[in-house]
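S.K.: A structural model of the following input is requested.
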Amino acid sequence: MSTNERKSVLVVDDDFDVRDTLSDVLADEGYVVTTASDGFEALETLRNGLNPALILLDWMMPRCDGARFRELQRADPAIAHIPVLLLTADARLPVHDGALGVQGCLIKPVSLGRLLGAVAPYLT
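M.R.: Prediction:
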């Protein structure tokens, strides 16, 4: 895996302000950041060749939410291996981490320290 692939992250969130803030924070840490506004846009980006080391995925989005994205991602062998951290305001969601096949769940609003600590193992 090249340095750019190891240090790249795909941020998927329908809220522009959240995407923009996460992108700025992660870019300031030296990561290469690509953004998508929903699961369908993320899938298109991935299927067009993006191979990030990590996906930060919002759970509640219109058109293609986190659950649908995970279903489609897991069914596609070319992208199924990419680890996913969920972002959600639903504090009840973490109990489902195992069933969703994700590496973890960050509850919004997430602190800078918690965010960077959660992504670091995948992006170093």
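S.K.: all contacts plus neighbour counts: C-alpha atoms, from now on.
M.R.: OK.
S.K.: my guess is G66 meets I55, correct?
M.R.: No. Look at G66 against I55 with C-alpha atoms under 8 Å: they stay out of range, at 11.1 Å.
S.K.: how close does the closest residue in space to G30 that isn't next to it in sequence sit to A91?
M.R.: Closest residue to G30 apart from its sequence neighbours, by C-alpha to C-alpha, 6 or more residues apart in numbering: K7 at 7.8 Å. Here the criterion is C-alpha to C-alpha, to the nearest Å. By it, K7 lies 28 Å from A91.
S.K.: Please give the structure of this sequence too, so both can be compared:
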Amino acid sequence: MSDTKTILIIDDDSRNIFALSAVLKAKGYQVVSALSAIEGITRLKNNKNISVVLLDIMMPDMDGYQAIAAIRSSEQISKIPIIAVTAQAMVGDREKSLEAGADDYISKPIDVDALLALLAKY
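M.R.: The predicted model follows:
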């Protein structure tokens, strides 16, 4: 087993997944993705190698806050670090994400250096 971190990207926009995946893979990370929160939670439960979740907050059906609650309520996956990602970088969004149970927060467009620094924490 290698020390390579596997990152799960949950985002309803495949363009965001593509761009983030390309950057993370170039930096040596393994990447798994999901186009919905429900699919992402299933991937989390089925893949024990996921180290960190990058979770888009603004998604249809189940938004990021609901997804955080679902992840935190599942004993099997509750300890996996979640970094909330949102384009709606409004005053209070960071606090709301952290209060919901996210470990950290980053806004879009994503500053790659800031993201890599966050990932290094986890």
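S.K.: Would you mind reporting the TM-score between them?
M.R.: Remark: TM-score between the superposed chains equals 0.90 [TM-score structural alignment, normalised by the length of structure 2]; 120 aligned residues with a C-alpha RMSD of 1.5 Å.
S.K.: quick one on the thing from earlier: for K7 and A91 of structure 1, indicate the residue with more neighbours.
M.R.: K7 (23 against 11; other C-alpha atoms under 10 Å).
S.K.: Translate G39 of structure 1 into the numbering of structure 2.
M.R.: By TM-score structural alignment, G39 of structure 1 lines up with A37 in structure 2.
S.K.: okay but its match is in contact with I68, surely?
M.R.: No. Using C-alpha under 8 Å, A37 of structure 2 makes no contact with I68, being 9.1 Å away.
S.K.: ok, the match of G39 of structure 1 to I77 of structure 2 distance?
M.R.: 14 Å.
S.K.: out of those two, which sits in the more crowded spot?
M.R.: A37 (28 against 17).
S.K.: State the helix or strand in which V53 of structure 2 lies.
M.R.: strand 50-56 (DSSP states H and E).
S.K.: helices or strands next to that strand in the packing?
M.R.: strand 6-10, strand 82-86 (3 or more C-alpha pairs under 8 Å, 6 or more residues apart in numbering; DSSP states H and E).
S.K.: Would you mind giving the ones you listed as CSV with mean neighbour count and distance to L115 of structure 2 added?
M.R.: Listed next are those as CSV, based on neighbours: other C-alpha atoms under 10 Å; distance: least, C-alpha to C-alpha, whole Å:
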stretch, mean neighbour count, distance to L115 of structure 2
strand 6-10, 25, 12
strand 82-86, 26, 9
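S.K.: Over in structure 1, find the residue span the helix ranked longest in structure 2 aligns onto.
M.R.: Secondary structure of structure 2 per DSSP state H: the longest helix is helix 14-26. With TM-score structural alignment applied, helix 14-26 of structure 2 matches the range 16-28 in structure 1.
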